[in-house]
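> Provide a 3D model corresponding to the input given below.
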Amino acid sequence: MSKETKKFKTESKQLLNLMINSIYTNKEIFLRELISNASDAIDKYHLLSLSDDKLEKTNDYEIHLEVDKKKRTITITDNGIGMTHDELIANIGTIAKSGTLEFLKNLKNKDMKDSDLIGQFGVGFYSAFMVSKKVEVLTKSAYSDIAYRWSSKGEEQFTIEEADKESRGTEIKLFLRKNEEDENYDEFIEDYKIQSLVKKYSNYVKYPITMEREKTIPRLDADGKEIENEYDTIIENETLNQMVPIWKKNKNEVDQKELNEFYRSQYYDYNDPSFTIWTNVEGLLTYKSIIFIPGKAPQNLYSDKYEKGLQLYAKGVFVMDKCKQLVPDYLRFIKGLVVSPDLNLNISREVLQHNRQLDKIQKNLEKKIINELSKTLKNDRDKYEEFWKEFGVNIKYGVYDNFGINKDLLKDILIFTTANEEKSVTLKEYVEKMPKDQKDIYYGSAHSKASLLASPQMDVLKSKGYDVLVLKDEIDEFMLQILNEYDKKHFKSINQGDLDLVDEKEKEDIKDLETKKEDLLSKIKDSLHNEVDEVKLSTRLTESPVCLVSGEGVSFEMEKVINQMPGDKDVKAKKILEINPQHELFQAIEKVYANNPESIEDYANLLYNQALLIEGLEIKDPVDFSNKMVKILIKAANLGDTDGTNSEEN
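The predicted model follows:
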């Protein structure tokens, strides 16, 4: 048979350019693609040999790599099924078997990164042209006595001719491109680079991937002893891949020590994981996964540079390092891998089509992880609390995220510091310990338990023995707003204007007193020049003189958080100044107001600024506050003078 020159079918040049320049964004994956094709060819031969007596029964399979640095070639050889003349044209000569016109139309109208086209085009072989100026394929089918050589420079045409090859299988030879200003192709003929690419992308291909490598060994004398400082160089066929991945072993045969070593080496962590979750699912959706929860949160976990995701393998071939679709945002700290034979890859295998399979795997893994955390919370509280210190904020974010879609899944693994308990409590534990007359679940934002206990808003709650959740993180109030209730008990902030903590008689007494003191309360409000929305007598204060509470809507803590966010924001919580009518300070103000109503402004400002300080809010004019404080202290000192020098003024 003489050499044939054929043109690629369809709009091949245009399509081939897209294959080489648009679809593949990472040139080093050419080796992964060619090794994957070689593995597929061996798979096909092995399966056919089981039922076809014409084919030799063997397990001596191998994918061999050879590098010629002088000629700048890389050769990938397999002893798989091989190809006939017609199969060469069908599998390689025709880039896309169907739908090419529609495929091209889609590519013209959208960025490849957003392409949702399913990988039905069999174009992995053409990744070779990303690094090659020419590609030769020497192949012999297990069903033919004739071998063929296919050759192309990746342009409009290819040649095919009969060739000499004794054994079945396929040999692909790549003639590397010359180095360019921004591309170094020489690195692909270095042994270390080939080895690293095999380990990275094809480490778990089930057939040995071999390469001849030079090895220096000590020279031995006639008695078999090493001769000092004398060495021989030998050529050894070395297997580069591991072949049997940890997830293919029987789970019962892999101990935690081996899993820890795998985790540390694979994910570059000095610490052992705190949780290892091994899943094997078979059925309509088949996959295996090993999920690790780190012992310590990565330092960059909350930075923009941190990338979530799980490693993804399909049929033993590494597909991507960070598959984001498998990890919900709130579990971004998890590490691990997923292996599935069922996934639909897009044309380049570099990006998975966003599909229901991945969504289902993600949901399954999410439930599995939360179930494991729930069991740990129940059976090993200390271990769970260590986890919570590192990643509790993430779980809270999971409750808040997506308008609370996961709140029912997560609400029972939330734990809180509280005012009354030494150890943290779950919401279920809080509700179980509530006094019979307590209607709601109370919370307060504070930097620590001690500062919450010192808060004046705690007065009546402490007197009743009610416990209060201590909220220390910015996300906490937003999370509880989304939860809204637990076990039909609503969440209420101790800073809310109306807590409904006293009986009807006490309410009526306070209302009557407010009516009597209406002029004084109005004067205090007017003196503050719209700094507060309301001034009222308090039912919650028993020991403290004054406090500031928020009305309906945004709380003080939420006001601070929202206004710290990027963008022009000026969110204001409704401020209500509550005064303890039983406190001697209020009684002193009553006397001042009775004697000189106009002098009440200084006292009103002191009350308000005192409330701001207690609440941790900013005082607008600290100097004015200090001057008014000094003025009142001097006046108080003069009023209390006992030597008679100011008796006339008194």
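> drop to CA atoms for contacts and neighbour counts, all remaining ones
Noted.
> grab the nearest non-local neighbour of residue 103.
Using CA to CA, 6 or more residues apart in numbering and skipping residues adjacent in sequence, the residue nearest residue 103 is residue 117, 7.9 Å away.
> what residues sit buried inside stretch 541-556?
Residues of stretch 541-556 classed as buried by neighbour count (16 or more other CA atoms under 10 Å): 541-542, 544-551, 554-556.
> please enumerate the strands of the stretch 101-250 of the chain.
132-140, 147-152, 157-163, 169-176, 209-220, 226-239 (DSSP state E, counting those that start in this stretch).
> apart from its chain neighbours, what residue comes closest to the residue nearest in space to the middle of the chain?
With distances taken as CA atoms, centre = their mean, residue 332 lies nearest the centre of the chain, 1.8 Å away. Leaving aside its chain neighbours, residue 332 sits nearest to residue 308 (5.0 Å; criterion: CA to CA, 6+ apart).
> give me every residue that touches that neighbour.
322, 323, 324, 327, 329, 332, 333, 334 (CA atoms under 8 Å, 6 or more residues apart in numbering).
> thought the third one was touching residue 309?
Yes - with contact defined as CA atoms under 8 Å, residue 324 counts as touching residue 309 (4.2 Å).
> which of the two has more neighbours?
Per other CA atoms under 10 Å, whichever of residue 324 and residue 309 has more neighbours is residue 309, with 23 against 16.
> that older thread, residue 6 is nearest to which of the strands of the stretch 101-250 of the chain?
Nearest to residue 6 among the strands of the stretch 101-250 of the chain is strand 157-163; the distance by CA to CA comes to 5.5 Å.
> contacts for stretch 613-631, please.
Contacts of stretch 613-631 (CA under 8 Å, 6+ apart): 455, 547, 548, 602, 605, 606, 609, 612.
> could you also give me the structure for this next sequence, so I can compare it with the first?
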Amino acid sequence: MSAETHEFQVEARQLLQLMIHSIYSNKDVFLRELISNASDALDKLRLTALRDDALGADVSDLHISVETDARARTLTVRDNGIGMSHQEVVQLIGTIASSGTARLLRELKETDDADAAAGLIGQFGVGFYSAFMVADEVTVLTRHAGESQGTRWVSRGEGTYTVEALDEAPQGTTVTLHLKPVDVENQLNDYAQDGKIREIIKRYSDFITWPIRMAARTAAAAEQADESADAEPASDDFETVNSMKALWARAREDVSDEEYHELYKRISHDWLAPLETIRLQAEGTFEYQALLFIPSRAPQDLFTQGHSRGLQLFVKRVHIMDDCEQLLPSYLRFVKGIVDAQDLSLNVSREILQQDRHIQRMHRRLTKKVLSTIKDLRTKAPENYATIWREFGKALKEGLLDDHENRDTILALCSFSSTHATDEPTTLAQYAERMKDGQEEIFYLTGDSREAIENSPHMEAFRAKGVEVLLLTDPIDEVWVTAVPEFDGKRLRSITKGEVDLGSGEPDTDETEHERENQRREYSGLLSWMTEQLGEDVKEVRLSTRLTVSPACLVSDTHDITPALENIYRAMGQDVPHTKRILELNPGHSLVNGLNKAHTEREDGANAGLADIAELLYGMALLAEGGALRDPARFTRLMADRLSF
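Alright, predicted model coming up:
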């Protein structure tokens, strides 16, 4: 039968050019597509042969072979799978998107969204045509298993293609690419070179179930063939170049720790073994397998903008993406691993996932699996848990802001420094067990370092009464504590907010209340005068019950944001108004007591210049908590004047 020449329709030709030049961001994926098609053909033949004993197909050595010819500049991908009949060739690859092409092109032209465009293209299974990115001409030779006649399809990806029936052809499909001239400026992308092809196979198709074979060559022969287009094609035996070892698909008892560690090192580029290995297998209407690793140390760029994150995504053991961000939340970006799904909605280049319920289900289950594993390690392997919290705790706490569904779980596995112990961090549950009788709140204080927090004036009454305080030193702590109101029914309370009265542990007596009332009356004049005097900086001056040593401290109203949080918002570009705070005075301190007496005498026409002392008290309180003075030179001058002999 003579070859039949057909013309592509105008719309089909436009779509082909669009795919060749616009869809794929990495040309290497053309080989992944061809090998994936070959693997599917082998799967179909194996299944068909099991169902049809009369098929008469050879299934004794199912495989894929890849051959390069640098001299002829050809690349051939061959399988002995199910193959195609003449009619299937015309239907499947003879025309592109045989229905809906015009509508697709129209919708593509009407959208300015690149992702939306990719999604529209994803409605059509045309991955085979990625071959024209690297080839001037593509030839397909195929014969359906059980049939005697074969078919040849040839096209240059332009205006026409030819289809020819053949009396003889090997079972399966052979795709031969007549490669474009090599890019002189980028010799690394020469797809006629054996080394380049092996590299692509190793990256994208290493875990394909079927053996992928290439001509076995000695090192010298391989070097000569890769360097010279005049070298004769090798005639050595074939060797399998893919491992076919999908560890996640093998039984747990059949995989050693060394094999897991080697795979982790390969996908993470980390020379240390992982701290924990997590396996997950989902069965049912949507099947997938996951092999995840928790590293033993945090990468240096974990908190750097642009840090690459996400798991490697496979579909039926075919590598699709290196960094699939949709599978885990950002706060688990340190987790490495592989997810292999049986079916997913992908676009034409398999590079961009379509948002669908399968992705959401995987995201949800993988997240819960990682969190539960970390939580279990706290009792089963405390040392590993401690390492995870030390290396990744800052990232995990981001989930308290972003992941409302798992907030309680994240909060339960968090650990914090505490005044209870200097070395061992504590969980909120452990804190709650140690709470004093009558204590209903979990107290905390944020700051730049443990040392700075422990020396804070706000800690004095808590230290004196033996009340435990959580010491939160990560920048993220300033943010998440505003979003998490309680733990297990117990309110989280900053010791720098509102009024604090720890008391003596005993109910107040009439005598105690009488003493407090007398003290308030004694200092009422000073407090009113200082509130007016410092009105530009504070909203109120009052007596403190949280101070035992320091003369003064600054606190925020219960529902006001802290200065540190104000600074964080401003660093993010948000316009946050300045919030005035409250200055608390310690009536038991000699400086405050003397100031009150001097103020009383001044009302009788005596002392002047007390405004400077009031300003110094405010400045000392600000410095004690690590704040910045508005006018350091003035503060220094006032201090020097007061210290003069």
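> quick revisit: from the buried residues of stretch 541-556 of structure 1, which two are the most distant?
542 and 554 (25.7 Å).
> now mean neighbour count too, for the strands of the stretch 101-250 of structure 1, in CSV please.
Below are the strands of the stretch 101-250 of structure 1 laid out as CSV (neighbours: other CA atoms under 10 Å):
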stretch, mean neighbour count
strand 132-140, 22
strand 147-152, 22
strand 157-163, 18
strand 169-176, 23
strand 209-220, 16
strand 226-239, 12
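> how about those in CSV, adding distance to residue 344 of structure 1?
Formatted as CSV, those follow (distance: least, CA to CA, whole Å):
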stretch, distance to residue 344 of structure 1
strand 132-140, 27
strand 147-152, 29
strand 157-163, 30
strand 169-176, 26
strand 209-220, 25
strand 226-239, 30
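> which one of the ones you listed lies closest to residue 564 of structure 1?
strand 132-140 (53.6 Å).
> what packs against that closest one?
Packing partners of strand 132-140 of structure 1 (3 or more CA pairs under 8 Å, 6 or more residues apart in numbering; DSSP states H and E): strand 147-152, strand 169-176.
> so it matches what in structure 2?
Alignment of strand 132-140 of structure 1 against structure 2: residues 135-143, by TM-score structural alignment.
> superposed on structure 1, where does that stretch end up, distance-wise?
Superposed on structure 1, stretch 135-143 of structure 2 shows a mean distance of 1.1 Å to its aligned residues (mean CA distance after the TM-score superposition for structure 1).
> residues in contact with that stretch?
Outside stretch 135-143 of structure 2, the residues touching it (CA under 8 Å, 6+ apart) are 82-85, 131-132, 149-157, 169-180.
> next one: stretch 353-367 of structure 2
119, 286, 326, 327, 328, 329, 332, 344, 345, 346, 347.
> do the same with stretch 119-126 of structure 2
Residues contacting stretch 119-126 of structure 2 (CA under 8 Å, 6+ apart): 96, 97, 104, 107, 108, 346, 347, 348, 349, 354.
> what's the nearest residue to residue 291 of structure 1 once chain neighbours are set aside in contact with, if anything?
Closest residue to residue 291 of structure 1 apart from its sequence neighbours, by CA to CA, 6+ apart: residue 336 at 4.4 Å. Contact partners of residue 336 of structure 1, counting by CA under 8 Å, 6+ apart, are 289, 290, 291, 292, 310, 311.
> same question, residue 169 of structure 1
With the criterion set at CA under 8 Å, 6+ apart, residue 169 of structure 1 makes contact with 41, 77, 78, 79, 80, 81, 82, 83, 139, 140, 141, 142.
> and the residues you listed, which is closest to residue 470 of structure 1?
With CA to CA as the yardstick, the closest approach to residue 470 of structure 1 among these comes from residue 41, at 62.7 Å.
> and the closest one, how many neighbours?
When neighbours are counted by other CA under 10 Å, residue 41 of structure 1 comes out with 19.
> could I get the contacting residues of it?
78, 79, 80, 81, 82, 169.
> how much space separates it from residue 128 of structure 1?
17 Å (CA to CA, to the nearest Å).
> circling back to that earlier point, in strands only, show me the contacts of residue 336 of structure 1.
289, 290, 291, 292, 310, 311 (DSSP state E).
> CSV for the residues you listed, including distance to residue 244 of structure 1?
Formatted as CSV, the entries for these read as follows, by distance: CA to CA, whole Å:
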residue, distance to residue 244 of structure 1
289, 15
290, 15
291, 19
292, 20
310, 20
311, 17
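> which two of these have the greatest separation?
Maximum distance among those (CA to CA): 11.8 Å, for 292 and 311.
> looking at the two, which one has more neighbours?
Using other CA under 10 Å as the criterion, residue 292 of structure 1 and residue 311 rank with residue 292 on top: 23 against 19.
> surely that one touches residue 335?
Yes - if you go by CA under 8 Å, residue 292 of structure 1 and residue 335 touch, sitting 5.0 Å apart.
> re earlier: out of the helices and strands packed on strand 132-140 of structure 1, which is closest to residue 233 of structure 1?
Per CA to CA, nearest to residue 233 of structure 1 of those: strand 169-176, 26.8 Å.
> any idea what sits nearest residue 423 of structure 2, other than its immediate chain neighbours?
residue 417 (7.9 Å).
> start and end of stretch 120-130 of structure 1, how far apart?
20 Å.
> do stretch 559-569 of structure 1 as well
End to end - CA to CA - stretch 559-569 of structure 1 spans 10 Å.
> what comes up buried for that stretch?
Residues of stretch 559-569 of structure 1 classed as buried: 559, 560, 562 (neighbour count, 16+ other CA under 10 Å).
> now swap in stretch 579-589 of structure 1 and tell me
579, 580, 581, 585, 586, 589.
> so the second one sits right up against residue 586, yeah?
Spelled out, it's residue 580 of structure 1. Yes - between residue 580 of structure 1 and residue 586 there is a contact under CA under 8 Å: 6.9 Å.
> so what's in contact with those two at the same time?
residue 545.
> re earlier: among the contacts of residue 41 of structure 1, which are located in strands?
Residues of the contacts of residue 41 of structure 1 located in strands (DSSP E): 78, 169.
> and the contacts of residue 41 of structure 1, which is closest to residue 390 of structure 1?
Distances from residue 390 of structure 1 to the contacts of residue 41 of structure 1, taken by CA to CA, are shortest for residue 78, at 48.8 Å.
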